[in-house]
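Asker: I would like the atomic coordinates for the input below:
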Amino acid sequence: MLGRWLQPASVRVRPLREEDRSAALELCAVDPVASVLAAVQVEQLGRRRMPGAELLGLWQEGRLRALCWSGANLVPVAVDEPELVDAVAEHVRGRGRRASSIVGPAEQVLPLWDLLGPSWLPAREVRADQPSMAISGPPALDPDPRVRLSRVDELDVVVPACVAMFTEEVGYSPVASGGAYAARVHELVTTERSYVRIEDAPEGRRVVFKAEVGACALGVAQIQGVWVHPEHRGEGIAAPAMAAVVEDVRRRTAPTVSLYVNGYNAAALATYRRTGFEQVGTYATVLF
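Answerer: Alright, predicted model coming up:
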C-alpha cells in the first residue's frame, strides 16, 4: 500500500475548453518565447474551431500541468517530465499521425519523438539543434529603409518568393497539395505581418528579402520564413533587413521578437547575432 502512495498521481488528458483559457495562458506565460506557437491557439480557445485539431490539457491532481497543440503541427508546452511525455504520446499515438511536424523546445520534442517514432512513419528529418533566439530592445545596427510591409498588389512576386523559401528549407513545394499555402501568404500580407524588400531585375520586379511574423502571443512575435534571393546572398542584406523587421514589429506588434534557426546554419546565426538577437533556448523539429 505504501508503494502505491509513492507513485505519482495519474495524468488525465482532455481537450481544453474556453473556461481553461486563463490557466493555459498562465502556463504558457512561464516561458512565452518557448510557448508562442501553442499560445496562439490558447488565445483562440472558444473563439474558433479547427476541424481535426485540438488543444490538449494534461491534468494532475486537479492542476493543469502541461498542454499540447495537436493540429497541423504537434506543439508541446511544459511536457518536460516522463509521466507527461508518456501521457501525450499515448493519447496522440492512438489517433495516428496527423501532424506534418513536431516542433517546440528540444527537451520536450525529442523525448516525445522517442516514444512516437516506433509507431509513426519514419521522419524525413530530425533537426535536434535549433537555437531559439530573441530580442527585446532596439536592433544592434541601422535598419534597411527599403524593407517594408508587403502589399496585396505584390502577391505575384511575394508568393513565388515564399514558395522558393519553403521548398529550399523543407525540401518540397508547399503548393503541390493545393492553394492553402498561397491563402496563408495572402493572410499574412493583409494582416500586415509580411515584410519584403523588392527591387527591379532584368526579368522584372523580384523579392530580394522577405520575412513574416508567423506567430504572435503573450507579447512575443515569432519571425518565420526569412529568405534572401540566391543572387543576393553574401551582399550583407540580411542583417540590416532583419533590423528593419525587428524595429517595426516591436513598434507595432510585440515588444519581444523571437525566431529559431538550424544550428548548422552558421551564416544565419551570425546574421541574427549582428542584429542583436541572443539565444534563449533550443528548439527541435521533427519533419514528416
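
Asker: When you work out contacts or count neighbours from here on, use the C-alpha atoms and nothing else.
Answerer: OK.

Asker: list the contacts for the closest residue to His91 other than its chain neighbours?
Answerer: Nearest residue to His91 in three dimensions, chain neighbours excluded: Val13, at 7.5 Å (CA to CA, 6 or more residues apart in numbering). Shown in contact with Val13 (CA atoms under 8 Å, 6 or more residues apart in numbering): Leu56, Gly57, Leu58, Trp59, Ala87, Val88, His91.

Asker: Identify the farthest-apart pair in those residues.
Answerer: Maximum pairwise distance among the contacts of Val13 (CA to CA): 13.2 Å, between Trp59 and His91.

Asker: Those two: which is more packed in?
Answerer: A direct count of neighbours by other CA atoms under 10 Å for Trp59 and His91 places Trp59 higher, at 18 against 13.

Asker: Which elements pack onto the one helix or strand Glu107 maps to?
Answerer: Taking DSSP states H and E as the definition, one finds Glu107 inside helix 106-116. Judged by 3 or more CA pairs under 8 Å, 6 or more residues apart in numbering; DSSP states H and E, helix 106-116 is in contact with strand 73-77, helix 82-93, strand 101-105, strand 125-135, strand 278-287.

Asker: Could you also give me the structure for this next sequence, so I can compare it with the first?
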Amino acid sequence: MLTTRHGVRPLGPADLDEFLDLVGQDPVVNVFAEYRARTTNLEPRWLGGEVWGRFADGSLVAACHVGANLVPIQATPDDARAFAQRAAGRSRTVSTIVGPHEAVDPFWRAVGHAWGRPRELRWMQPHLEIGSAPLVEPDPGVRRTTRHDMDLLYPACVAMYTEEVGVSPEAGGGSDMYRARVAQLVGRGWSFAKFEGGRLVFKAEVACASATAAQVQGVWVDPQRRGEGLATRGMAAVVDLVRRDVAPTVSLYVNEWNAPARKAYERVGFRETRRFSTVMF
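Answerer: Predicted coordinates:
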C-alpha cells in the first residue's frame, strides 16, 4: 500500500464507491469498468487480476483494469505513463490493451519495450453510441437466442471471433471455456440472432452493461449473405431490444478500416464519440 499522497496502488472493496464515482464521469465509455466493478466488488479473487488507482492529493483521479484485458479508465497521458511504469516492472499477463486512444497510445509507448512485439495494433477505432430509437426499421426476425440455438449459434461465434481477432477461440484447448461464455450470454438474454432456412444469418451480443449503457460485441453476418442490409436492420433490432430491456444507451467500437460496418452503424443512428485503440498479443 502506498503511503504517499500521489501514486498508484491496487484498489479493493473499500475503494468501490470512489471508483464508481470515477467511472461515472463517462459512464458509456467506461461501461466495461463499471460492469467489472459491480460484479466483482473490486475483489482481486473475483477480478482475476487487479484494478490500479492513481491518486493525487488523496483523491482517485484515474484507474487501470489489469486482467485478461488491460483498460485505462479516465486516464490522461500522464496517468497512462504512471500505470505503464508499474506495468513495465512485471511480466505481461494481459492478452489485450484496449481503451481510449489518448491513454492507450502513451501507455504502449512506455511499456512496449518490456512487453515485446504485439500480434496486432489497431489504432483510432471509432467508439460509437446511440441513445435513441434507430433511424431504420428494425428487422422483426431478430430475437434473443436460447440454449436450443447453440448448435447454430456457437459455430457462428467461433467464425466471428476468428475473423475479427485472427485466432480461433478454440485454439489451445479453449473450446470449453468459449462455449461456456457463449452459453452465459445466452442465459443472460444478451445474445441476439436471426435465423433463416435453418441457418444463422446475423448475430450480435451484449458484452457488458450497466444501468446507463450496454456495449455490443460480436456483430456478424453470414459471409454468403453480406451486402443485403442484414447488418443494418439487424443492428436496429438489437438497439431496440437492448434499449428496451438492458440499458438506455448502446455503444460499440469498430475497426477504422471496416467501411461496410461503419456505414451500417451510421445508418442505424450510431454517432462517434471517441477513438479507441487496441493492442493484441
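
Asker: If any of the contacts of Val13 of the first structure are buried, put those into a ChimeraX selection.
Answerer: Per 16 or more other CA atoms under 10 Å, the buried members of the contacts of Val13 of the first structure correspond to this ChimeraX selection:
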select :56,57,58,59,87,88
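
Asker: and which of the contacts of Val13 of the first structure is nearest Thr190 of the first structure?
Answerer: For the contacts of Val13 of the first structure, the nearest to Thr190 of the first structure is Leu56 (30.3 Å; CA to CA).

Asker: What does that closest one correspond to in the second structure?
Answerer: When the second structure is aligned by TM-score structural alignment, Leu56 of the first structure is paired with Trp52.

Asker: Next up, identify which helix or strand that match is on.
Answerer: Here Trp52 of the second structure, judged by DSSP H and E, is contained in strand 50-56.

Asker: how far off strand 50-56 does the next helix or strand after that strand point, in degrees?
Answerer: Per DSSP H and E, the first helix or strand lying C-terminal to strand 50-56 of the second structure is strand 59-66. Going by axes from the mean of the first three to the mean of the last three CA atoms, to 10 degrees, strand 59-66 of the second structure is angled at 150 degrees with respect to strand 50-56.

Asker: Same question for strand 59-66 of the second structure: list its buried residues.
Answerer: Going by neighbour count (16+ other CA under 10 Å), the buried part of strand 59-66 of the second structure is Leu60, Val61, Ala62, Ala63, Cys64, His65, Val66.

Asker: Make sure the third one is actually in contact with Val51.
Answerer: No - with contacts defined as CA atoms under 8 Å, Ala62 of the second structure does not count as touching Val51, sitting 10.5 Å away.

Asker: Nearest residue to Pro27 of the second structure in space, please, no chain neighbours.
Answerer: Thr212 is the one closest to Pro27 of the second structure (CA to CA, 6+ apart), at 6.6 Å.

Asker: ok, back up a step: now the match of Leu56 of the first structure: closest residue in space, sequence neighbours ignored.
Answerer: Nearest to Trp52 of the second structure is Pro10, by CA to CA, 6+ apart, at 4.3 Å.

Asker: which residues touch that neighbour?
Answerer: Here Pro10 of the second structure is in contact with Met1, Glu50, Val51, Trp52, Gly53 (CA under 8 Å, 6+ apart).

Asker: Which part of the second structure matches stretch 153-161 of the first structure?
Answerer: The aligned range for stretch 153-161 of the first structure in the second structure is 148-156, by TM-score structural alignment.

Asker: can you check stretch 36-43 of the first structure too?
Answerer: Under the criterion TM-score structural alignment, stretch 36-43 of the first structure matches residues 31-38.
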